[in-house]
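In: I'll drop the sequence and a predicted model, then ask my questions.
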Amino acid sequence: MAKRNNDNISISDALKEFVETNRLEKGLDKVNVSDAWAKLMGNGVHNYTSSVTLERETLYIQLTSSVLREELSYGKQKIIDMLNEELGKDIIKKLVLR
């Protein structure tokens, strides 16, 4: 059982400590990347996206439109930079459009 702290701490600090203790950062990053993709790309691109998967430092995007995939391939680095900025840390190093 976890050690009980008698100090008063904020809820955000307690949640951060819980995430770090249970090593949940990677799972939360996967969820946050998917949400950031939907937010930054908008409905037009999101409607053609069938899956968003983060494995290690590579983001895999499955698209249903070959034309859209080709268009997005021209701005891969800009998309990576925008997603990392939205997430607040450098999670994504490589983007693979399928």
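Out: That came through fine.
In: make it CA atoms for all contacts and neighbour counts henceforth
Out: Will do.
In: what's the longest helix in this structure?
Out: Determined from DSSP state H, the single longest helix within the chain is helix 25-46.
In: using neighbour counts, pick out the buried residues of the next helix or strand after that helix.
Out: Sequence-wise, the next helix or strand downstream of helix 25-46 (DSSP states H and E) is strand 49-55. By neighbour count on 16 or more other Cα atoms under 10 Å, the buried set for strand 49-55 is T49, V52, L54.
In: now do stretch 36-53
Out: Residues of stretch 36-53 classed as buried: A36, W37, A38, V45, T49, V52 (neighbour count, 16+ other Cα under 10 Å).
In: between those, which sits nearest I80?
Out: The closest of the buried residues of stretch 36-53 to I80 turns out to be W37 (Cα to Cα; 10.1 Å).
In: how about the secondary structure of the spatially closest residue to that closest one that is not a sequence neighbour?
Out: Once flanking residues are discounted, W37 sits nearest to L83: 7.0 Å by Cα to Cα, 6 or more residues apart in numbering. For L83, the assignment made with DSSP: H, G, I helix; E, B strand; the rest coil gives helix.
In: another structure for you, compare them:
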Amino acid sequence: MAKRNNDNQPIQDILKEFVKTNNLEGGLDKVNAREAWANLMGNGVNNYTTAIELKHETLYVQLSSSVLREELSYGKEKIVNMLNESLGKDLVKKLVLQ
């Protein structure tokens, strides 16, 4: 029978260790990037957002409005900085609006 570890640890530390040992950080980063986009852009932009995908430090955002895509393209650097600030790490290096 396996020996029980009686050391008390905060659940936060246990979850971080679980994520690290099972290589789940990449998937969580993708989910967090989607949530950060939705929170930062608000309902106006989210209504025209059809897909969001994070691949190799590049965030691909598909928009159904060409006018909105053009408008957002002027502030790409600011959006990337806001996303990284919201995520708490430099996860997004480039933003591609499709």
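Out: Structure's in. What do you need? Everything quoted here is computed from the prediction, not taken from an experiment.
In: please state their TM-score.
Out: For this chain pair, the superposition-based TM-score is 0.94 by TM-score structural alignment, normalised by the length of structure 1; 96 aligned residues with a Cα RMSD of 1.2 Å.
In: show me what counts as buried in stretch 81-91 of structure 2.
Out: Using 16+ other Cα under 10 Å as the test for burial, stretch 81-91 of structure 2 gives N81, L83, N84, S86, L87, L91.
In: just how off-centre is stretch 67-74 of structure 2 within its chain?
Out: 20 Å (Cα atoms, centre = their mean, to the nearest Å).
In: buried residues in that stretch?
Out: R69.
In: so which residues make contact with that stretch?
Out: With contact meaning Cα atoms under 8 Å, 6 or more residues apart in numbering, stretch 67-74 of structure 2 is reached by V45, L63, L97, Q98.
In: could you do stretch 82-94 of structure 1 as well?
Out: So stretch 82-94 of structure 1 is in contact with D29, N32, V33, A36, W37, L40, E57, T58, L59, I80, going by Cα under 8 Å, 6+ apart.
In: would you list those residues in JSON lines and tack on distance to I9 of structure 1?
Out: Listed next are the contacts of stretch 82-94 of structure 1 as JSON lines, based on distance: Cα to Cα, whole Å:
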{"residue": "D29", "distance to I9 of structure 1": "24"}
{"residue": "N32", "distance to I9 of structure 1": "25"}
{"residue": "V33", "distance to I9 of structure 1": "29"}
{"residue": "A36", "distance to I9 of structure 1": "29"}
{"residue": "W37", "distance to I9 of structure 1": "33"}
{"residue": "L40", "distance to I9 of structure 1": "34"}
{"residue": "E57", "distance to I9 of structure 1": "33"}
{"residue": "T58", "distance to I9 of structure 1": "36"}
{"residue": "L59", "distance to I9 of structure 1": "35"}
{"residue": "I80", "distance to I9 of structure 1": "35"}
